[in-house]
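**Student:** Please find the sequence and the predicted model below.
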Amino acid sequence: MKKKILISHRIPEEPLKILESDFELIWPDNDTFSNEELSALIPECEVVVSVFGNPLDSRLIEAASKLKLIANYGAGTDNIDVEKATQLGIVVTNTPDTVTEPTAELAMGLIIDVARRISEFDRGLRAKKITDWGVLQNWGTTLRDKTLGIVGLGAIGKALAKRALAFGMKVIYHNRHKLEPHIEEQYEARFTDLENLLRNADFVSLNVPLTPETKSLISFPELKLMKPSAFLINTSRGAVINQEALIEVLKKKEIAGAALDVFANEPNVPDELIYMDNVVLVPHVGSATHETRKEMSKQVASVIADFFQGMKGLPVVNPQVWNSENLRFKAEGAS
C-alpha cells in the first residue's frame, strides 16, 4: 500500500508527480482544505505538505498518528507547531534556499519604490491628481550613500546587502550573534545593537523569522528611535512589527514611510495603511515568482523522496528530533 501525502494547499503540481509511483498524493479540490477536511484526512497520512498562512496546529498534529514528516512549502515555519511535532517525533523541513533571492529582490524593490515614491506617483497620475510637474515638486529620496540597517543578516539579509551595495548604500546589521569578520567583510556590513541601528539607518529592513523573541520586535519604543526621514521595510512576518504602533507613528509622520509585504492578520490589511500615500503594500509575495514557486515544489518533492530513502542533508527545522526516542521514522523502520 502506498504511503499517503496530504498537500494542504494547491501548489505547482508537476514537480510532485515524481512521487506518484511510491505515494498517494491527496490534493484539495479547490485552493485549500478546510480544517474539517484536514482533521478527517490527516490520521491516514505519513506526510503533510504544509503552506505558510495555513496553520498546522497541535490539534491537527496530535490527530496525525501515522505522520512522520511535515514538509513545509516555504522557509518560515511559524504556521506549524514545531514544538508539538518534535515531542511526537515528527521531522519538520522547509524550503529555505529557494526563497532567498526572490525575497531579497522584493525587499530591494520595496526600498526603491518607497524612496522614489513610485507607487504613490503611479496612483496620483492615474487619478489625475498630479498636475504640477515643476522642478521643485515630486521629490523622492536617493539611495546612494544612505545607510541600510538589516535586522537579521541571514541568507535573505545577505542577498539584500549585496543589492544595496550595488546601489552605493552603506550596510549595518543586527543579529543575535555577530558574524565572522570575513563574512562582514564580504558584505561590507558593520555589526551594531538594535537601538543604534534604528537611530542611524535611513532604511530599516526586517529579515528575521517569527519566533516568541521576534514577535513585536519593532513596537512604539523602537519606532520612536528611528529618524523622521527613515523608512521601514518588512518582508519577514507581519507580527514582527506592532502594527498599531506603526500606524500611529506613520500618522504622526514620525518616520518617512513604510513598505510592507506582510501583515499581522493576513489577508486583512488595515484601512489606515491602505489610505496612506507614504506606504507601499504588496500581498505577501516575497517568493511569488513563476520560477520560485515551481522550484519550491521541486524541493518539497526532493525532500520527501530523500527522507524515505534515509538520506542526510535535509533542511530540517527541528534537528533535535533525530535523537528523540519517539522518532517515528526510526521506530517504524521506514525506508
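**Tutor:** That came through, no problem.
**Student:** Please count neighbours and contacts with C-alpha atoms only from this point.
**Tutor:** Will do.
**Student:** Can you list the residue ranges for helices in the chain?
**Tutor:** With helices called from DSSP state H, the chain shows them at 35-41, 58-63, 82-87, 100-116, 118-126, 155-166, 181-186, 194-200, 220-225, 243-251, 271-274, 290-308, 328-331.
**Student:** so how far is residue 141 from the residue lying farthest from the centre of the chain?
**Tutor:** Checked against the mean C-alpha position of the chain, the extreme residue using Cα atoms, centre = their mean is residue 134, at a distance of 40.1 Å. When Cα to Cα, to the nearest Å is the yardstick, residue 134 and residue 141 sit 17 Å from each other.
**Student:** quick one on the thing from earlier: of the helices of the chain, which is nearest residue 93?
**Tutor:** Minimum separation from residue 93 across the helices of the chain (Cα to Cα) falls at helix 290-308, 7.8 Å.
**Student:** what packs against that closest one?
**Tutor:** Packed against helix 290-308, as judged by 3 or more Cα pairs under 8 Å, 6 or more residues apart in numbering; DSSP states H and E, are the following elements: strand 69-73.
**Student:** in the strand it packs on, what's buried?
**Tutor:** Applying a neighbour-count criterion of 16 or more other Cα atoms under 10 Å, one finds 69, 70, 71, 72, 73 buried in strand 69-73.
**Student:** Between these, which sits nearest residue 11?
**Tutor:** Ranking the buried residues of strand 69-73 by separation from residue 11, with Cα to Cα as the measure, puts residue 73 on top at 8.6 Å.
**Student:** which residues does residue 285 contact?
**Tutor:** When the contact criterion is Cα atoms under 8 Å, 6 or more residues apart in numbering, the partners of residue 285 are residue 261.
**Student:** how about a cut-off of 10 Å?
**Tutor:** Taking Cα atoms under 10 Å, 6 or more residues apart in numbering as the definition of contact, the neighbours of residue 285 are 102, 103, 106, 235, 261, 262.
**Student:** again, but for residue 15
**Tutor:** With contacts defined as Cα under 10 Å, 6+ apart, the neighbours of residue 15 are 294, 295, 296, 297, 298, 299, 300, 301, 302.
**Student:** ok, second structure coming up, stack it against the first:
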Amino acid sequence: MSPRIVFHGENAACFSQDFAGQVAGIGDIAILPDVLSTEAERRIYAEAEFIVGVKFDASLPMPRNLSLFHVPGAGYDAVDLSLLPDSAVVCNCFGHDPAIAEYVFAAMLSRHVPLEAADRKLRNGEWAYWSGALHRVHGELSGKTVGLVGFGHIGKAIARRAKAFDMRVTVANRSRVEPSDLVDQSFTLEDLAQFWPTADFIVVSVPLTPSTRGIVDTAAFSVMKADAVVFNVGRGPTIDEQALFDALREKRIGGAVIDTWYAYPSADASTKHPSSLPFHQLDNIVMTPHMSGWTSGTIRRRQKTIAENVSRRLEGSPCMNVVREEIRQG
C-alpha cells in the first residue's frame, strides 16, 4: 500500500496544498478535522504512516505504523512524546523568524516614523510633523538599543535587521553569547538585573519552560528604562501577566507590543479577550492575535521542511529538526 500522510487539524491543513507535488511516491493524502468525530476519521488517522499535527495525546487513535510525526511549527508542548509509537521520528520546523522580525520592526518603526498620523493630520490641513521646528520633530531607530531575551532563530533574525538600522544589540540568553558583529553586549539569564536597563526595546522570544515562566516580572519592570517598550513574540506566560498589566497601567514603562497571550479562544471560553485582565482598556499597548509569524512565507518555508523530512523517511535518510529519534528495539 502507498504511504499515507494525514494533515490533522486546521493548522496542519494549511500546509497540505500542492504537497503531493513536492514528495515523490507519497500516495494518498488525507485532511482531517481537529476533532475526529467519526469512526472513518479515526481509522484513517490510525493507519497513517506520516502525520502532520500540532498535538498528540491519549484521546487520539494510536497510529501503530507511524514513521514520522511532524509538528508544523516550533512548539511541540502539546505532543506527548511518550505516547507516540517507537517507530516514529518526531520533528518540528521553524521558518517563522523572518516574519516575526518584520513584525517587530514594523512596530518599532511605527513608534518613531508616524506615517499614519502624519497622513491623517495633513488630510485635515494640519502640518503636524513639518520639518523646521523642534516641536514637530519625530524619532528614529538609529542609535537605539534592542534587548533580546533569547538568541535562537528569532533573536538572530532581529539582530541582523537591527544592525542594518545602526542599532545596538544586547542579548540575555541561557548561555553567554560572545560579542560579535551582531551582538554588542551579552548577559546570561542569571544576570537579568543588569540586562533590563540596557535596552530601549526588549523582545522576549524564549520558549516556555519552568525556568522561563514569569522571567519578566515586577523586578524586571522596576529597572527597565522609563520609556522602554516590551515585546512578547514567544509564549505569553514568559511575562508575568499581573506585573505587565501593572507596569503599563502605572506608566512605569513606555509601552508594550504583545502577540502571545494568556488565554486563547475555545468553545467553553466566557470571553474572547486574551487575558482576564483588561489590557484592552490600556492606551499604551498594541495587542495582536498571535499573528507575527503567520505569513505566506512562513507556510512556504515550513511546508518545504515537512516535505523534505517525509522524503528523507521514505529514503531512509536522517531527518532535520529532530525532536525525538525513532526508538529502536533490542
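**Tutor:** The structure has been received and is ready for your questions. Owing to the predicted nature of the structure, the values given are computational and were not obtained by experimental measurement.
**Student:** Mind telling me the TM-score for this superposition?
**Tutor:** The TM-score (TM-score structural alignment, normalised by the length of structure 2) is 0.80; 309 aligned residues with a Cα RMSD of 3.2 Å.
**Student:** picking that back up, any idea how far the residue farthest from the centre of structure 1 lies from residue 175 of structure 1?
**Tutor:** From residue 134 of structure 1 across to residue 175 of structure 1, the span is 44 Å (Cα to Cα).
**Student:** Most neighbours among the contacts of residue 15 of structure 1, which one?
**Tutor:** Counting by other Cα atoms under 10 Å, residue 296 has the largest number of neighbours within the contacts of residue 15 of structure 1, with 25 neighbours.
**Student:** ok, back up a step: with distance to residue 50 of structure 1 as extra columns, can I get the helices of structure 1 in CSV?
**Tutor:** As requested, the helices of structure 1 are exported to CSV (distance: least, Cα to Cα, whole Å):
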stretch, distance to residue 50 of structure 1
helix 35-41, 11
helix 58-63, 12
helix 82-87, 12
helix 100-116, 19
helix 118-126, 33
helix 155-166, 21
helix 181-186, 33
helix 194-200, 33
helix 220-225, 33
helix 243-251, 26
helix 271-274, 30
helix 290-308, 10
helix 328-331, 19
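**Student:** Which of these sits closest to residue 14 of structure 1?
**Tutor:** Judging the helices of structure 1 by Cα to Cα, what sits closest to residue 14 of structure 1 is helix 290-308, at 8.2 Å.
**Student:** In structure 2, what stretch matches that closest one?
**Tutor:** Mapped onto structure 2 using TM-score structural alignment, helix 290-308 of structure 1 covers residues 296-314.
**Student:** For the residue mapped onto residue 16 of structure 2 from structure 1, which non-adjacent residue is closest in space?
**Tutor:** Alignment of residue 16 of structure 2 against structure 1 is given by TM-score structural alignment, with residue 13 as its counterpart. Take residue 13 of structure 1 and drop its neighbours on the chain: the residue closest to it by Cα to Cα, 6 or more residues apart in numbering is residue 297, 7.3 Å away.
**Student:** what's the answer for residue 26 of structure 2, then?
**Tutor:** Spatially, and ignoring its direct neighbours in sequence, residue 26 of structure 2 is nearest to residue 3 (5.6 Å; Cα to Cα, 6+ apart).
**Student:** Structure 1: which residue goes with the one you found?
**Tutor:** In structure 1, the residue paired with residue 3 of structure 2 is residue 3, using TM-score structural alignment.
**Student:** didn't that match look like it was pressed against residue 69?
**Tutor:** No: using Cα atoms under 10 Å, residue 3 of structure 1 is not in contact with residue 69, being 11.6 Å away.
**Student:** shared neighbours, these two?
**Tutor:** Residues touching both residue 3 of structure 1 and residue 69 by Cα under 10 Å, 6+ apart: 45, 46, 47.
**Student:** Output those as CSV; include the columns distance to residue 230 of structure 1.
**Tutor:** Converted to CSV, those look like this (distance: Cα to Cα, whole Å):
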residue, distance to residue 230 of structure 1
45, 49
46, 48
47, 45
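**Student:** Name the member of these with the most neighbours.
**Tutor:** Comparing these on neighbour count, residue 47 comes out first with 25 neighbours (neighbours: other Cα under 10 Å).
**Student:** distance of that one from residue 295 of structure 1?
**Tutor:** Here the criterion is Cα to Cα. By it, residue 47 of structure 1 lies 19 Å from residue 295 of structure 1.
**Student:** Equivalent analysis for residue 4 of structure 1, please.
**Tutor:** Relative to residue 295 of structure 1, residue 4 of structure 1 is positioned 22 Å away (criterion: Cα to Cα).
**Student:** Now do the SS call for residue 40 of structure 2.
**Tutor:** Each residue gets one of three states, and residue 40 of structure 2 gets helix by DSSP: H, G, I helix; E, B strand; the rest coil.
**Student:** so who does it touch?
**Tutor:** residue 46.
**Student:** what's the answer for residue 239 of structure 1, then?
**Tutor:** Applying Cα under 10 Å, 6+ apart to residue 239 of structure 1 gives the contacts 210, 211, 214, 215, 216, 217, 218, 262, 263, 264, 265.
**Student:** Excluding covalently adjacent residues, which one is nearest to it?
**Tutor:** Excluding the flanking residues, the one nearest residue 239 of structure 1 by Cα to Cα, 6+ apart is residue 264, at 4.8 Å.
**Student:** What is the aligned counterpart of the one you found in structure 2?
**Tutor:** With TM-score structural alignment defining the correspondence, residue 264 of structure 1 maps onto residue 262 in structure 2.
**Student:** Please report the distance of its match from residue 65 of structure 2.
**Tutor:** As defined by Cα to Cα, residue 262 of structure 2 lies at a distance of 37 Å from residue 65 of structure 2.
**Student:** and what of residue 236 of structure 2?
**Tutor:** From residue 236 of structure 2 over to residue 65 of structure 2 the distance is 36 Å, taken as Cα to Cα.
**Student:** Comparing those two, which residue is more hemmed in?
**Tutor:** residue 236 (24 against 15).
**Student:** wait, what's in contact with the closest residue to that one other than its chain neighbours?
**Tutor:** With Cα to Cα, 6+ apart as the measure, residue 261 is the residue that lies nearest to residue 236 of structure 2, at 4.1 Å, once sequence neighbours are left out. If you count contacts by Cα under 10 Å, 6+ apart, residue 261 of structure 2 has them with 232-239, 241, 273-275, 287-290.
**Student:** From the residues you listed, list just the buried residues.
**Tutor:** Burial by neighbour count, 16+ other Cα under 10 Å: within the contacts of residue 261 of structure 2 this picks out 232-239, 241, 273-275, 290.
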